[in-house]
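1. take this sequence and fold it.
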Amino acid sequence: MINFTEVSYLTFGAYFDIGHFKYLFFWIIMCFYVAIICANVLLIVVICLNRSLHEPMYIFLCNLFVNELFGSTGLFPFLLVQILSDIHIVSVFFCFLQIFCLYTYVNVQFYNLAVMSYDRYLAICCPLQYNTRMTSNKVCVLIVLTWLFPVIVIVIMISLNASLQLCGNNIDRLNCDNYSLVKLACSDTSVNNIYGLIYSFTVLILVFVIFYTYIRILKVCLSGSKQTRQKAVSTCTPHLASLLNFTFGCFFEVLQSRFNMSSVPIILRIFLSLYFLTCQPIFNPLMYGLNLTKIRIICKSLVLSKITPRFRTGGRMLEAKRPRASVEKAGEV
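-> So this is what the prediction gives:
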């Protein structure tokens, strides 16, 4: 029996030799990572610098974008190093660190989406009480809780896993995963399994609560005026799209980790295992940036701010030249 302290590194078995194509994949993922950083940072700056966006909904969105940067940083640099490396190994400590980052990201995502659904419920279903019930102090408390609960939950989970005795060091994945680490254990994992079930059940309840909240919102919207329905639908559509995208991505990940997927092509398995970690950070900025009118208008003004002054200056020069030309023509006549 191998003690946990005797296992100093873990090997990733999902990587395979792709020859010189690894440099192509490296640059593709690098560009994707840079796009994620630029898109999320842009929206964070837009929300922070514009007072018109200092509302609870946009503050929760800013928290969502910060979490996207946190989760992406926990995955993409590691993937880039592993793609270029010939030996796909990592220390046990770093593996637990990556598990902490990725699982915290997933939990913060769900908790933040739950808070955003609650905010939309108050704004649409209880508009007269919104300002009194969603105060600035309450917004700060909710943001702190969206990070505090996940950190506590994941720290407990990692503490339970750190006490396990491992009988191997090979993980058939591209990144560190909690369940894959538990499967390597040769000691009793009953406590870990019970805690994992409670954790999964809690997340499942949270997802159902979010969907129930939006069902209530849709009922109120359908009974209101046409303008109310259009405004509510345009506001809630990005939230629902983000929730569905992330939930289905997590579902595929759970399905792959719990069941034998050897019959599925390895490329598809890799895509499904990384979908919710790679697509969500770029999906959210595009969805919210394109659908929310205030953010879209401010982003356009920021992008075009350096171009429009030139056109305005050129227009003024043309206007200044027109009278002279008309005077000259009048003199000729």
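
2. alpha carbons only for contacts and neighbour counts from here, please
-> Fine.

3. show me where the stretch 1-150 of the chain has its strands.
-> With strands called from DSSP state E, counting those that start in this stretch, the stretch 1-150 of the chain shows them at 9-12, 89-91.

4. okay, those strands, which one's buried deepest?
-> Ranked by mean neighbour count, these are led by strand 9-12 with a mean of 19 (mean count of other C-alpha atoms under 10 Å).

5. quick one: list the elements packing against that strand.
-> Here strand 9-12 touches strand 89-91, helix 92-125, strand 170-171, going by 3 or more C-alpha pairs under 8 Å, 6 or more residues apart in numbering; DSSP states H and E.

6. switch the strands of the stretch 1-150 of the chain over to CSV; also include distance to Ser223.
-> Below are the strands of the stretch 1-150 of the chain laid out as CSV (distance: least, C-alpha to C-alpha, whole Å):
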stretch, distance to Ser223
strand 9-12, 54
strand 89-91, 56
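
7. how about the ones you listed, which one is nearest Arg216?
-> Proximity to Arg216 (C-alpha to C-alpha) singles out strand 9-12 among these, at 45.0 Å.

8. still on that earlier bit, ok, which of the strands of the stretch 1-150 of the chain comes nearest Val108?
-> strand 89-91 (25.5 Å).

9. what's the closest one packed up against?
-> Strand 89-91 packs on strand 9-12, going by 3+ C-alpha pairs under 8 Å, 6+ apart.

10. could you also give me the structure for this next sequence, so I can compare it with the first?
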Amino acid sequence: NVYFCISSYNCSMEEELNMTYLILDGNVELQKYRYLYFTIVFVVYILILCSNSTIVYLIWKQQDLHEPMYIFIAALLLNSVLLSTNIYPKLLIDFLSEKQIISFSACLFQFVTLYALICSEFLLLAAMAYDRYVAICKPLQYPTMMTRRTVCIFLTLAWLLPACQFVGLASIRANQKLCSFTLTVIFCNNSIYKLFCVTSPAVSFYGVFILLNVVACPVLFILFTYTRILIICYHSAGEVRKKAAQTCLPHLLELNETYLTLDGHLEVHKYRYLYFVIVFIVYILIICSNSTIVYLIWKQHDLHEPMYIFIAALLMNSVLLSTNIYPKLLIDFLSEKQIITKSACLFQFVALYTLVDSEFLLLSAMAYDRYVAICKPLKHPTIMKRKIVIIFLTLAWLLPASQFAGLAAMRVNQKLCSFTLKVIFCNNSIYNLFCVTSRATSLYGVFVLINLSVFPVIFIVFTYIRILIICYHSSGEVRKKAAQTCLPHLIVLMNYFFLITYDVIVVRLETDVPKTARLMLTLQFAVYNPLFNPFIYGLKMKEISKHLKKLLFRCNNADI
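-> All right, here's what the predicted structure looks like:
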């Protein structure tokens, strides 16, 4: 048993918990290849999230895809996202940790979630098989049999049945004695059974019952259903067989999409490999530099303070912003045509400005934290509690996401009169493509701009003016502390405010800007802040700089 203490920011109360920890001993030469493993798994996880989320978004957005078959496909992809999220984040943490351990309760939770989602996949495939059987073999009865209510029941059962049954299995196991504390795997799977001293017949029978109920029966049902479809199709016309192939084989599924041309590149056919290498190096630098500072803040307990948590959130925001732009940009450099679907462009637009405005809100939260820390130091522990920090972080990402999703929803079905964007990724210039811009959309856009950009900037400026006034009447030590902690925030703010101003002037007023200048200013969104934020905060913030030097010194000693 390992005793550990959970504490909140400057909290006076400490609580001891008695926890049993398990060792995950399935990694191969982790000490040697930890950063390689981390990079590969991180990239795979991002690809899984982006690819699955894109298809789910398409199905949700397009009205003609609101049919049972596509809804089940969306549920299947969402299930894949949940399954990955159950495994990958813990795996990434383990790659960067000295010891790969997990609490027994967390291991049981991961085990339950893993197999509940796997079995949900079988049940969703069974529901899809039944849907295809009705659509192909009983087409006239399809609208009455596959109603919205039926689909909701199938989805509910697909997730609820496995969850209830595996929770029951976990509750039986939760209080049983362990005779081993080492798992020869990298995450908690069925091998957890080997840890228990005794396995009762009741537990074994219950496990077999679950296996038959949510795995074997759905598989048999799927095989039986598709056999019935094949038999009926064999005796039917060629058109029926064609329909069966198109709907039963997912890889033949085709989506009709509107494509847009990205015409902001300069001589891409001539310098494609040079562009690719430069952008790839910049992207890797952004990922590595931001992740290093985030890792430092996560690892060092003396950096678990509101200011550093906001910095970590800001750097994580930069990573997400870069990942929204760079992968597509790299693909375009190596492609003959630089095109993007309308729905993917809208998604990139929403993600881009959500993350840009999240940066303003995070900087506002940081300004407020600095104001309290410098001007009301005695009240800082009670005002900037853990709960307040979590609320600020949630609002910083949730408010822009919901407002820009609403803006995209207003635009998604509007007619396009142009299909060419004079940029290298989808930004505010997407407005120039639409035939008509309604008054409601314009007013909503102005509301979003004022709400998420102007107000935060005014608040930040007002807050720093208050800090400067108080510091002017204080000692030299206070002024030095204010300069060290506030200067990096002001540098980032000024750059971002300049970029937003440019974006509004060029796009909204349709100002004619030379292609080279437009390209350079557009790239500022994706290069300047994501690349230089780690250096601004890593070098200017004294505590982070100290730990960064220790980390680099330790790495140099290890190499020697």
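
11. which element is the residue mapped onto Val446 of structure 2 from structure 1 on?
-> Matched by TM-score structural alignment, Val446 of structure 2 corresponds to Leu197 in structure 1. Leu197 of structure 1 is part of helix 190-222 when elements are defined by DSSP states H and E.

12. tell me the residues of structure 2 aligned with the helix or strand following that helix.
-> For helix 190-222 of structure 1, the following helix or strand on the C-terminal side (DSSP H and E) is helix 226-258. Alignment of helix 226-258 of structure 1 against structure 2: residues 476-508, by TM-score structural alignment.

13. report the buried residues of the matching stretch.
-> 478-479, 482, 485-490, 492-493, 496, 500, 503, 507 (16 or more other C-alpha atoms under 10 Å).

14. who wins for proximity to Asn40 of structure 1 among the strands of the stretch 1-150 of structure 1?
-> Nearest of the strands of the stretch 1-150 of structure 1 (C-alpha to C-alpha): strand 89-91, 28.6 Å.

15. the closest one vs structure 2 - mean distance after superposition?
-> Mean deviation of strand 89-91 of structure 1 relative to structure 2 after superposition (mean C-alpha distance after the TM-score superposition for structure 1): 0.9 Å.

16. what span of structure 2 is that strand aligned with?
-> Against structure 2, strand 89-91 of structure 1 falls on residues 339-341 (TM-score structural alignment).

17. stretch 405-422 of structure 2 spans what distance, first to last residue?
-> One end of stretch 405-422 of structure 2 to the other measures 23 Å (C-alpha to C-alpha, to the nearest Å).

18. now the match of strand 89-91 of structure 1, how far from the chain's geometric center?
-> 22 Å (C-alpha atoms, centre = their mean, to the nearest Å).

19. which residues does that stretch contact?
-> 257-262, 332 (C-alpha atoms under 8 Å, 6 or more residues apart in numbering).

20. if you set the cut-off to 6 Å instead, what comes out?
-> With contacts defined as C-alpha atoms under 6 Å, 6 or more residues apart in numbering, stretch 339-341 of structure 2 is touched by 258-262.

21. same check on stretch 240-252 of structure 1?
-> By C-alpha under 6 Å, 6+ apart, stretch 240-252 of structure 1 touches 275-276.

22. quick check: that stretch compared with structure 2, mean distance?
-> Mean deviation for stretch 240-252 of structure 1: 1.2 Å (mean C-alpha distance after the TM-score superposition for structure 1).

23. show me what Ile267 of structure 1 aligns to in structure 2.
-> Ile267 of structure 1 maps onto Thr516 in structure 2, by TM-score structural alignment.

24. now do the SS call for that match.
-> helix (DSSP: H, G, I helix; E, B strand; the rest coil).

25. so what's the residue count around the closest residue to it other than its chain neighbours?
-> Distances taken as C-alpha to C-alpha, 6 or more residues apart in numbering put Leu266 closest to Thr516 of structure 2, at 7.4 Å, once the chain neighbours are dropped. By the measure other C-alpha atoms under 10 Å, the count of residues near Leu266 of structure 2 is 14.

26. if I look at Leu266 of structure 2, how far off is Arg148 of structure 2?
-> 50 Å.

27. how deep is the match of Ile267 of structure 1 tucked in, by neighbour count?
-> With other C-alpha under 10 Å as criterion, Thr516 of structure 2 counts 12.

28. report how many residues lie close to Arg51 of structure 1.
-> 9.

29. now the one 4 residues further on
-> The burial metric for Glu55 of structure 1, expressed as a neighbour count using other C-alpha under 10 Å, is 15.

30. kindly report the same for Ile297 of structure 1.
-> 12.

31. quick one: map it onto structure 2.
-> That one, Ile297 of structure 1, aligns with Lys546 by TM-score structural alignment.

32. how far away is its match from Gln300 of structure 2?
-> Counting by C-alpha to C-alpha, the gap from Lys546 of structure 2 to Gln300 of structure 2 is 11 Å.

33. got it, and Pro534 of structure 2?
-> Distance from Pro534 of structure 2 to Gln300 of structure 2, by C-alpha to C-alpha: 17 Å.

34. which of those two has more residues huddled nearby?
-> Pro534 (24 against 11).

35. which SS class is the more buried one?
-> helix.

36. residue in structure 1 matching it?
-> Aligned partner of Pro534 of structure 2 by TM-score structural alignment: Pro285.

37. and the gap between its match and Asn107 of structure 1?
-> From Pro285 of structure 1 to Asn107 of structure 1 the distance is 19 Å (C-alpha to C-alpha).

38. which residues in the stretch 51-200 of structure 2 form helices?
-> 68-95, 104-137, 142-145, 148-173 (DSSP state H, counting those that start in this stretch).

39. how near is Tyr206 of structure 2 to Leu22 of structure 2?
-> Taken as C-alpha to C-alpha, the span from Tyr206 of structure 2 to Leu22 of structure 2 is 25 Å.

40. spit out the contact partners of Ile44 of structure 1.
-> Per C-alpha under 6 Å, 6+ apart, neighbours of Ile44 of structure 1: Cys62.

41. and it, how far is that from Leu53 of structure 1?
-> Following C-alpha to C-alpha, the distance that separates Ile44 of structure 1 from Leu53 of structure 1 is 11 Å.

42. lovely, talk soon.
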